[in-house]
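[1] My questions concern the predicted model and sequence given below.
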Amino acid sequence: MRNSAKITAALLAAGALTLGLTACGSGNDGASSSAGHDGPLVVAASPTPHAEILNYVKDHLAKKAGLDLEVKEFTDYVTPNTATEDGSVDANYFQNQPYLDDFNTKRGTHIVPVVTVHLEPLGLYSHKVKETDALKSGATVAVPNDTVNEARALKLLAANGLITLKAGVGSEATPRDISENPRNLTFKEVEAAQTPRSLDDVDAAVVNGNYAISAGLEPAKDALVLESAKNNPYGNFLAVKEGNEKDPRVVKLAGLLTSPEVRKFIEDTYQGSVIPSF
């Protein structure tokens, strides 16, 4: 997962740019990967569902709107932001506001949201039980190890009565902030992308929606418990480096990503496992 990326066939064929696929590769003073605002808009995205949604836009909507769009896939949660910061890509689409706030603070980056597109409900999954009541005392639950998603996972468990968190804990909650653990659950912290793979080794795992879908899980059907979409702060958005919000290409893409056509594509394709946020 570390610094991994796969270049789309279209990008290879075009030979439009050469990227140093490192998490912190800088050295171009934040210059855009495409000269000025005239070249193709290169967007970094998680494969599912972000790149799938972007590729729908590319194949069905972009040409008519006069947008030259290139999609670059990454499987980690670091490189899309660092590549956007250093100008290796023009924008990214993979994250939510609490994650971005934490990332900018810790990494000194200057990434800002442009438009929120969808929500991927976080879910608790298991290969060993079919309902939360069947989780035995001392069961092991895998949770994402990044700050925001771990807190989000613990809040999901708390909302469903499995644990109680200390009053006032926010987006940095860890297992140390659990005040009541009636089932004496044990928590295994793993990289978010590895949580689906951990299901054979633990009793249950809290999995981000995109990784669940990539692993063949159907959140709307397979999750033991699932986040509510109501008043949910974890909508995923298109993001750019600060100062690039009004790039005409970015404005065009923002409009397309929140179009009726994209809403229908999301609803038809993901059947409630990904929810439009517009």
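    Received it, and whenever you're ready, just let me know what you need. Numbering: from 1, shown residues only.
[2] contacts, neighbours, all on C-alpha from now
    Will do.
[3] Do you have the helices of the stretch 51-200 of the chain handy? List them.
    52-60, 62-65, 79-86, 97-107, 147-159 (DSSP state H, counting those that start in this stretch).
[4] Pipe these into TSV and attach mean neighbour count per row.
    Converted to TSV, those look like this (neighbours: other CA atoms under 10 Å):
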stretch	mean neighbour count
helix 52-60	18
helix 62-65	13
helix 79-86	26
helix 97-107	15
helix 147-159	22
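[5] Between these, which one is closest to Leu12.
    Leu12 sits nearest to helix 52-60 of all the helices of the stretch 51-200 of the chain, at 15.5 Å, using CA to CA.
[6] for comparison:
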Amino acid sequence: MFASSSLSRRSVLALLGGLSTLGVSRAETSATTSKAIRVGIMSGEDEDIWRIVTANAAQNGLMVKVTTFSDYNAPDEALAEHELDANAFQHGPFLQGQSAAHGFHITPVGNTYFSPIGLYSQRWKTVGELPQNATIGVPNDPSNEGRALKLLQSLNVLKVSDSAGLLPTALDITDNPRNITIRELDAGVVGRALPDLDAAIVNTDWARKSGIDIEKQRIGREEIKNNPYVCFIAVNEEDARAAWVATLVNAFHQPNVRKAIIDIYRGANVPAWS
């Protein structure tokens, strides 16, 4: 899911070294706990982020134990089964789908970062240049395909039915003045197929892995404002008001974590808290 770059050991240590100057409040001593809070994340670059978050939390008396996953379905299941106290890997539409399918009672408690998707082209320099009968590739999983079509709608390429909510498919296109053909491809394939397409919507991490020049070949991008795809820390609903939750979120919402997100992801992900 993430770009294949991470902080050097020196960089991580430098960020951790800034802990002595953190403005982390110690007023709520009830937030401390004798056991470690168990947080599930995806393996990869997020591990570097959470090393810093863990150190921040320890400064305020909260011990955090991180568990990594490679299967995106597993962290919510583990949270619902109370094998975890929190997880941090998903956005709203993904959680909505998981909750509807499995009856989870999981709720967001604090934003982490935003991973914008982009519209890329090797043939055209702007969205306005996309010709009649162009072919645009999109990821074929429900969450990302819906997101891709919503991006095309925001760029005035086509329109989809409001009744489709956040999960429209090509069948929900209601207005297509350029007669665009939507080609549904696996999320890991759509970026590599760009030479054979007029354009493609690709998650930024897959765009980098596919060798796409993010800045030069991107002709459209999601905006973060009012975007439902912002990622967050989530807990079981029954724990939402627990004192440790605010401490955990505060440990993430720190300047050294903001800097780490910018450095590690090189623009693929951006901090999503003010």
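    Cool, got the structure. Keep in mind it's a predicted model, so treat the numbers as computed, not measured.
[7] Quantify their similarity with the TM-score.
    Superposed pair, TM-score by TM-score structural alignment, normalised by the length of structure 2: 0.72. Supporting alignment: 242 aligned residues with a CA RMSD of 3.2 Å.
[8] Distance to His127 of structure 1 added to the helices of the stretch 51-200 of structure 1, as TSV?
    Formatted as TSV, the helices of the stretch 51-200 of structure 1 follow (distance: least, CA to CA, whole Å):
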stretch	distance to His127 of structure 1
helix 52-60	27
helix 62-65	41
helix 79-86	31
helix 97-107	28
helix 147-159	17
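[9] What does Pro168 of structure 2 correspond to in structure 1?
    Alignment note (TM-score structural alignment): Pro168 of structure 2 maps to Ala173 of structure 1.
[10] thought that match was touching Ala153?
    No: look at Ala173 of structure 1 against Ala153 with CA atoms under 8 Å: they stay out of range, at 9.3 Å.
[11] Now do the longest strand seen in structure 2 against helix 92-102: the angle between them, please.
    Scanning structure 2 for the strand with the most residues, using DSSP state E, yields strand 106-114. Counting by axes from the mean of the first three to the mean of the last three CA atoms, to 10 degrees, strand 106-114 of structure 2 points 150 degrees away from the direction of helix 92-102.
[12] Other residues contacting strand 106-114 of structure 2?
    76, 80, 88, 95, 99, 224, 229-237, 240, 245, 249, 252-253, 261, 269-273 (CA atoms under 8 Å, 6 or more residues apart in numbering).
[13] okay, and the helix or strand containing Arg38 of structure 2 goes to which residues in structure 1?
    Following DSSP states H and E, one finds Arg38 of structure 2 within strand 37-42. With TM-score structural alignment applied, strand 37-42 of structure 2 matches the range 41-46 in structure 1.
[14] So which residues make contact with stretch 207-218 of structure 2?
    Residues outside stretch 207-218 of structure 2 that contact it (CA under 8 Å, 6+ apart): Ala3, Ser4, Gly118, Leu119, Tyr120, Ser121, Gln122, Lys125, Gly191, Arg192, Thr204.
[15] Tell me how many other residues surround the fourth one.
    Leu119 of structure 2 has 26 neighbouring residues, counting by other CA atoms under 10 Å.
[16] Provide a list of residues in contact with it.
    By CA under 8 Å, 6+ apart, Leu119 of structure 2 lies in contact with Ala199, Ala200, Ile201, Val202, Arg218, Ile219, Gly220, Arg221.
[17] Name the nearest residue to it, ignoring sequence neighbours.
    Ile201 (4.4 Å; CA to CA, 6 or more residues apart in numbering).
[18] can you check the third one too?
    Take Gly118 of structure 2 and drop its neighbours on the chain: the residue closest to it by CA to CA, 6+ apart is Arg221, 4.3 Å away.
[19] Next, count neighbours for the one you found.
    16.
[20] Give me the aligned partner of it over in structure 1.
    Per TM-score structural alignment, Arg221 of structure 2 is aligned with Leu226.
[21] in the stretch 101-250 of structure 2, which spans are strands?
    106-114, 117-120, 135-139, 159-160, 173-175, 181-185, 199-203, 218-221, 230-236 (DSSP state E, counting those that start in this stretch).
[22] Give me the distance between the residue of structure 2 most remote from its centre and Arg183 of structure 2.
    Distance to the chain centre peaks in structure 2 at Gln132, reaching 32.6 Å (criterion: CA atoms, centre = their mean). Distance, Gln132 of structure 2 to Arg183 of structure 2, using CA to CA, to the nearest Å: 15 Å.
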